[in-house]
Structure formats: C-alpha cells, structure tokens
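>>> Test case, fold it:
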Amino acid sequence: MISMLLLLQAPSVFDAGKVSFSVHAHGWEHNYKIMTYSLMPNESFEMTFHHVPDKSKISVRHPDGTLESLSGHRWVWPGSGTAGVHPFAVLLDHQQMVINLIVMVPLKIDSKGTMQGYRIGKYPDIPLKGLGIYKPPRGLIRVDPEMLVLPLSPHFTLGQFMCKQAGDYPKFLLVRTGLLIKLEYLLELVNHKGFATDTFYVMSGFRTPYYNDAIGNVRYSRHQWGGAADIFIDSNPKDGVMDDLNRDGVIDVRDAAVLYRLFDDESFKDGYKPMIGGLGQYKKTSSHGPFVHVDVRGFRARWGH
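Take a look at the predicted model:
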C-alpha cells in the first residue's frame, strides 16, 4: 500500500504536483496529486470534485469498494473502525489524485502520561482564550516504522513531522491537512522565486506535550496539535542547515529573514487567506541554525522579525 504511494515523488525539476481538477473536503479545497486527512474511527468522509469537464467522469477507487457516489461529483466514504492508512485513487482523463485517509486512535492517556507505552504528556485543560483549536485532539495517528516513508502530499512524507523525542514504536503523531496545503503552497512559492528545492527541511513538526514542555517551549505551541512546522531550505548543499539564501557567504538570521519576508508578503493575497496563521523568525543557536516557523492557527500572528 505505502510502496504504491511512493511512486508519486517530485522529479529533479520542480513540479508542484497538481492535477487539473480539485477536491473540496474537510473545509479545504486543493488540486494536489496526493493529500492526507485524519479521521476518527467510523467517521465518514465526503468529498466534492470541481473543475470536471462536462463530458468527463470522475472515478474513485478504494480496495474494499465501500464508496457511495452522490449527485454533483460528490462521493462519501462511510468510515472504518480500523486504524491506519486507507488510500483512495481518484481518476479523471488519465490523471490520478491519491487521497490518504488515516484513521486515528482515540486519545487515551493513562496515569503515567503515556499512550500504548509512548509518552504523550498532558494537554492543557483550558483552551487558550476559549478557542476550540486549543482543545485536546480527539485522536492521534499511530505510527509504525514502515509508515515513516508514507507520502502525505506531493513533497512531504510522514517521517518529516515526527516528534524528536526518544521512544520505541508504536509512536504517535498529528499532522493537519491545512499545514500540508500551506507547506506545498510555500514550497511552490520559493521555487518560483528562484530558490530551487524539492522540499523544506522540517526541523520540528509534531511535538507531544511532554516533549514540548521538556524543551521549554510555550504551553500552547501549535506544534502539539499538528498545525505547525519549523522549516528552512536545505538544498545547496544538503547539510542539515539553512542555505545561504541572500548569498552573503554567511548562514545567519538574515537568511531566515529572506523566507520571512517572502511568506509575509504572500500572506496579504486573497488565495492565502484560508492558510492564515503564525509566522516567526529565529536566529541560529549552538543547537540549530536559522529557521522560520509557520502554522495554520486561523488568525494572524507575527514575531521575531
């Protein structure tokens, strides 16, 4: 199953990984060749396809065949009680879109702060400013080693977002669809601006509350809800640190500022509005190089620049 999805990888010349039609589901519309959504057990999933030519027909395939076709290019999957990846192949005029539906495991943290032996910690009891996005997640994605190479979108894999804390498998993770769409959007943007790279280096993706507290981060960090990523361009050379984006011969906060300004300028465009969120700029320290933080919190926030 996962090996089939690995066929969708970016070539050496940047390709945004898009098809000519789009899908609207879970509050997001996109036209990427592959995208991932997380669901609770037995939660149904409805998808509506747009920009379908009048004489063309959408075909949606799933291994167990449990799909219902509705009017207006709408399809519904009734859900599954089996945790794990459930991929769909959407076909239209020799084009293919893969939709990964990942059924999560309900969040059940024991008295030791663990879930199936993996240390999670404790989510805040009171949501920040009463906002629903800061309530504890209903579930988490159970991750076994073979899932690390799973493509979540055209240019990002599941392993890029894993929490950095030590521990045996199974581990747990959360990655929001909106974050994947935003990262793909920004990746296409930097390539268009002349910074050639086939992905961002994700220095920090998901964090458990335990790990977030251990590194001294803020209590309501969006990383804990799978909606944030600390990223930089690491392409020339690939050495685990930010590239010299401003070409001054020094790797420092001014390179992070290149990305910050590029992303901030883009945030005022109409097409960016669904992805509105936080943007932060960070200088290098003894433990890491410069980077920028991006998230999809749903409202504008800026810091560090």
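
>>> Only C-alpha atoms from now on, for both contacts and neighbour counts.
Will do.

>>> Please tell me how far H86 sits from H62.
H86 sits 8 Å away from H62, going by CA to CA, to the nearest Å.

>>> what does Y32 give?
Between Y32 and H62 the distance is 18 Å, computed by CA to CA.

>>> Between these two, which is the more surrounded one?
Neighbour tally, Y32 and H62, criterion other CA atoms under 10 Å: the higher count belongs to Y32, 22 against 14.

>>> Look through the chain and tell me its longest helix.
The longest helix of the chain (DSSP state H) is helix 177-192.

>>> Flag every buried residue along it.
Neighbour counts over helix 177-192 (16 or more other CA atoms under 10 Å) mark 177-184, 186-191 as buried.

>>> what helices or strands is that helix leaning on?
strand 28-32, strand 34-39, strand 151-153 (3 or more CA pairs under 8 Å, 6 or more residues apart in numbering; DSSP states H and E).

>>> Can you give the distance from the first one to the centre of its chain?
Right, the one you point to is strand 28-32. 13 Å (CA atoms, centre = their mean, to the nearest Å).

>>> Tell me if A89 really is in a helix.
No - if the criterion is DSSP: H, G, I helix; E, B strand; the rest coil, then A89 is strand and not within a helix.

>>> quick check, nearest of the buried residues of helix 177-192 to L158?
L180 (10.5 Å; CA to CA).

>>> Near the residue nearest to the closest one when sequence neighbours are not counted, how many residues? Count them for me, please.
Leaving aside its sequence neighbours, L180 sits nearest to S153 (CA to CA, 6 or more residues apart in numbering; 6.7 Å). The number of residues packed near S153 is 25, by other CA under 10 Å.

>>> residues in contact with S153?
By CA atoms under 8 Å, 6 or more residues apart in numbering, the contact set of S153 is Y32, K33, I34, M35, T36, L180, E184.

>>> Output those as TSV; include the columns distance to V143.
Converted to TSV, the contacts of S153 look like this (distance: CA to CA, whole Å):
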residue	distance to V143
Y32	24
K33	23
I34	19
M35	18
T36	15
L180	18
E184	23
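
>>> Relative to Y134, which of those residues is nearest.
Y134 has its nearest neighbour among these in L180, at 19.0 Å by CA to CA.

>>> show me what contacts the closest one?
Counting by CA under 8 Å, 6+ apart, L180 makes contact with M35, L152, S153, F156.

>>> So it versus W28, what's the distance?
Distance from L180 to W28, counting by CA to CA: 11 Å.

>>> Now the common contact residues for those two.
With CA under 8 Å, 6+ apart, L180 and W28 have no common neighbours.

>>> count of residues packed around the closest residue to Y210 other than its chain neighbours?
Leaving out its chain neighbours, the residue that sits closest to Y210 by CA to CA, 6+ apart is G121, at 4.3 Å. Each residue near G121 was counted by other CA under 10 Å, and the total is 19.

>>> again, but for H155
With neighbours defined by other CA under 10 Å, the count for H155 comes to 22.

>>> Second chain to compare with the first, below:
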Amino acid sequence: MVTKDMKMIVSTLKASVVALVMLSTAQNVNAKPVEMVQGKASQTAARAAPHEPVVVENKAHLEDAEFSLKIDNIVVPYNAFSLFVLPEEVTELEIIYPQPDKTYQLFENGVMVEKSESMTWHWQAKDVPGEQRLEIRSEDGQVNMSLNVFVMVPAEEVQGGRLKYYHIGPYPDESEIKNKDVYVEPEGFIEVTEENQELLLSPHFKLKEFTSKQRSGYPKFVYLRPSLLLKLEMLRREMNMNSINVSNMVIMSGYRTPQYNKAIGNVKFSRHVYGDAADIFVDNDGNYRMDDLNKDGAVSIKDADVMARMIAELNKRSEYKGLIGGLGVYGPKPHRGPFIHVDTRGIKARWRKP
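Here you go, the predicted model:
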C-alpha cells in the first residue's frame, strides 16, 4: 500500500530531476554573445510560408508521468515525449523513481518488448525511416507514458543540398568550426508529412511547429534535439508556477535549413540550423503577437524581459545545467511583436535588440 508520506517522497524526488539533462557539453560563462541578424520584413515575407491560424489550447500545466524515464543521456518526467533515432539504432530506456511496488512494461505498436533488466529496455528502431509508437504501461494496463518515435532519414541521403527535392543546403565546413562539440551537423532528418505533422513531441508542442518557414510542399525535413523540448516545457511550467498564465506558447521560428537561414540574412552558425533553438512568445489570445505579460497596458520589449527573467531563474538551478545556452531578447517591429530566442548550446550567450 502506498502511503501519503511515500507519495510525497516520490513527488519530491521527481521534482528534483524534472529536467535533469546529463549532457557532456562544457559550459563557458564568458562566451561571446552571438547576435542574430534579422532580414527586412519584405524579404522575409517573400521567402517564408505564412503562419497558420493560432489554435489556443487551454492547457496551462504540464501532465507528468508517475515516474521519470532516462533516455540515453536525458531524463524525461512527462507522459508524452519523442525520440529521434536513426534506422536500427538501439536506445536505452530506463525507468527511474517508479511508484513503489509497481511494475511496468514497454509496448511497441501494441506488442510487449522484452526487458534487459527490471526497469530497463534496450529498444531497437526499425530499419527504414518513419514513425513508431512506444508506450509504457503499468500492470493494470494503464498507459503512463507514450513516446512518438521518429526514425530519421540519414544525412548521407542529402544529395546536392536536397533531400527528396526539399532544399536543405550545405552546413558550414568543419574547418570553419572552432567548437566542434557544440556545432555538430545532423546525423539525420525527420521527414514531416501531412499525416504526421500533428504528432506530439512533448506535452504542449507538435512536430509542425518546428519546421523551417521556407515555402515548399511535402515532405519537409527537420532536425531537432530533445534538449530544446525539455527547455521549452520547463520555461512554460516556470511561468505558470509564477502566476504568468501560458496556455499558448508560439514557436515563431524553430529549425531552419542552412539554405533558408542564409536567405533571410542570418548568421552562418545560427543555432536554428543545429536543431536546438527557438524564437518564442506567449500568445494566449491567438493574435500572433506577444501578450501583455507585465500587465502595464502595452506590449513591448518589457514583456519579452518577463520571459527572460524566468530563464535567468532556471539558470540558477543545478538540474537546469545541461540546458544552458543562448538567450536573446527582441523588441517589437512593425511586422511582429517582441519575442525571445532560446537555445541549448551548452554555453551562456546573451544579447538584446530593442
């Protein structure tokens, strides 16, 4: 029987690892800030696909699983997440901080997967790109966590800067990169189709929100790092816990292909092309503009500062260590409202553009 005290202990343990990311990237608090160069509104509009109407979902708080799941080098506490793997890649899945006296099983498309140890599986992806679904169920059959698995198209299949006619463009040459541990080219790309674009990557973000804004038909291709999803979910929760309602956080820009990144005049080594960056703002009323977060009756860079302060608070916590990265604060322009840039490059970088 699980007592109230036992539940409190488990809850405390889970909170301490809610986004523990055991990444080996070194930190450097004196890193030189990187400033993003914004293209003119007319140039961007000419190349970018128009944004879709915003659908506001009233889900202010995250839904946690009753345990945390260690996936290779990250720890996930949510009841919905995603895996990005190559064909036939083996991934270690380990349940940590389970409920006392409970057992769990992993299912792949409804079929039970054999355990390696009592709470560990070594799961192998299929040999062709596509989607798979994993579920972790308790002994009573309840689904406690679901994982949307995206088996990526290997980067070797990019020919002439294109993948199935989708223009990706060239990544910077290795000779131009000083910190090769931070600027790692994608090993593969997620194929985005009209059928899979609505799939959840985490409790509050879908695949389609991170695709490059360049105009194209389907399929599209995107590269993402799980650390970005963890950071966005942590920020969303931190704001709600500080009485700043966030029912709709907009990804204004997620992944960018090197081709599109160059077309809009951005810096060559933008974190957007490396899959761990997003430009974001809070838009609870669905008008595709930042909300008045500080309640001063106006929308300005001060509202972006509210979000930036939440990042600053998270930076003080040891469990946030592996999610440290860039933070840029941007004021409003005629064609858009204020927003912030976040990434998980592993070293601190700060900039501000009124």
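
>>> Just tell me what V98 of structure 1 corresponds to in structure 2.
When structure 2 is aligned by TM-score structural alignment, V98 of structure 1 is paired with S146.

>>> got the contact list for that match?
By CA under 8 Å, 6+ apart, S146 of structure 2 lies in contact with N79, A80, F81, R133, L134, E135, I136.

>>> Which residues are in contact with whichever residue in structure 1 pairs up with I264 of structure 2?
Correspondence of I264 of structure 2 to structure 1, assessed by TM-score structural alignment: I215. By CA under 8 Å, 6+ apart, no residues touch I215 of structure 1.

>>> any idea how far V103 of structure 1 lies from P124 of structure 1?
From V103 of structure 1 to P124 of structure 1 the distance is 24 Å (CA to CA).

>>> Comparing those two, which residue is more hemmed in?
Just comparing V103 of structure 1 and P124: by other CA under 10 Å the higher neighbour count belongs to V103, 25 against 13.

>>> Pretty sure that one sits against S44.
No - here V103 of structure 1 does not reach S44: they are 10.5 Å apart, not a contact under CA atoms under 8 Å.

>>> And the helices in the stretch 1-150 of structure 2?
Taking DSSP state H, counting those that start in this stretch, the helices of the stretch 1-150 of structure 2 run over residues 4-16, 41-47.

>>> Residue range in structure 1 corresponding to the last one, please.
So that's helix 41-47 of structure 2. Using TM-score structural alignment, helix 41-47 of structure 2 lines up with nothing in structure 1.

>>> Pull the contacting residues for Y218 of structure 2.
So Y218 of structure 2 contacts V192, T193, E194 (CA under 8 Å, 6+ apart).

>>> Closest one to A312 of structure 2 out of these, please.
The closest of the contacts of Y218 of structure 2 to A312 of structure 2 turns out to be V192 (CA to CA; 33.4 Å).

>>> Distance-wise, check the alignment partner in structure 1 of the closest one relative to G277 of structure 1.
Residue correspondence to structure 1 (TM-score structural alignment): V192 of structure 2 is matched to V143. According to CA to CA, V143 of structure 1 stands 27 Å off from G277 of structure 1.

>>> Leaving out the residues flanking it, which one is nearest to K180 of structure 2?
E174 (7.6 Å).

>>> Residues contacting stretch 297-304 of structure 1, please?
Against stretch 297-304 of structure 1 from outside (CA under 8 Å, 6+ apart): I133, R222, G227, P274, M275, I276, G277, G278, L279, G280, Q281, Y282.

>>> if you look at these, which of them are in strands?
G278, L279, G280, Q281, Y282 (DSSP state E).

>>> Map the last one across to structure 2 for me.
In structure 2, Y282 of structure 1 lines up with Y330, judged by TM-score structural alignment.

>>> can you pull the contacts of that match?
I301, A304, P338, F339, I340, H341, R352, K353, P354.

>>> The same query, at a cut-off of 6 Å, please.
Y330 of structure 2 is in contact with P338, F339, I340, K353, P354, counting by CA atoms under 6 Å, 6 or more residues apart in numbering.

>>> got those as a markdown table, with distance to T44 of structure 2 and neighbour count columns?
Shown next, in a markdown table, are the contacts of Y330 of structure 2 (distance: CA to CA, whole Å; neighbours: other CA atoms under 10 Å):
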| residue | distance to T44 of structure 2 | neighbour count |
| --- | --- | --- |
| P338 | 17 | 24 |
| F339 | 17 | 27 |
| I340 | 18 | 24 |
| K353 | 18 | 14 |
| P354 | 19 | 11 |
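
>>> and of the residues you listed, the nearest to G188 of structure 2?
I340 (27.5 Å).

>>> P87 of structure 2: what's its closest spatial neighbour, skipping adjacent residues?
D127 (4.5 Å).

>>> V90 is in contact with the one you found, correct?
No - between D127 of structure 2 and V90 there is no contact under CA atoms under 6 Å: 11.0 Å.

>>> mean deviation of the longest helix of structure 1 from structure 2?
Comparison of helix 177-192 of structure 1 with structure 2 after fitting gives an average deviation of 0.7 Å (mean CA distance after the TM-score superposition for structure 1).

>>> which part of structure 2 lines up with the helix or strand just after that helix?
Later in the chain than helix 177-192 of structure 1, the nearest helix or strand by DSSP states H and E is strand 201-204. Here strand 201-204 of structure 1 aligns to structure 2 at residues 250-253, judged by TM-score structural alignment.

>>> Contact partners for the residue lying closest to the match of V192 of structure 2 once chain neighbours are set aside?
Distances taken as CA to CA, 6+ apart place K171 nearest to V143 of structure 1, at 5.1 Å, with adjacent residues excluded. Applying CA under 6 Å, 6+ apart, one finds that K171 of structure 1 lies in contact with Y118, R142, V143.

>>> Most neighbours out of these, which is it?
Neighbour counts for those (other CA under 10 Å) peak at R142, which has 22 neighbours.

>>> average distance between the helix or strand hosting it and structure 2?
Assigned by DSSP H and E, R142 of structure 1 belongs to strand 139-143. Mean deviation of strand 139-143 of structure 1 relative to structure 2 after superposition (mean CA distance after the TM-score superposition for structure 1): 0.6 Å.

>>> Lovely, talk soon.
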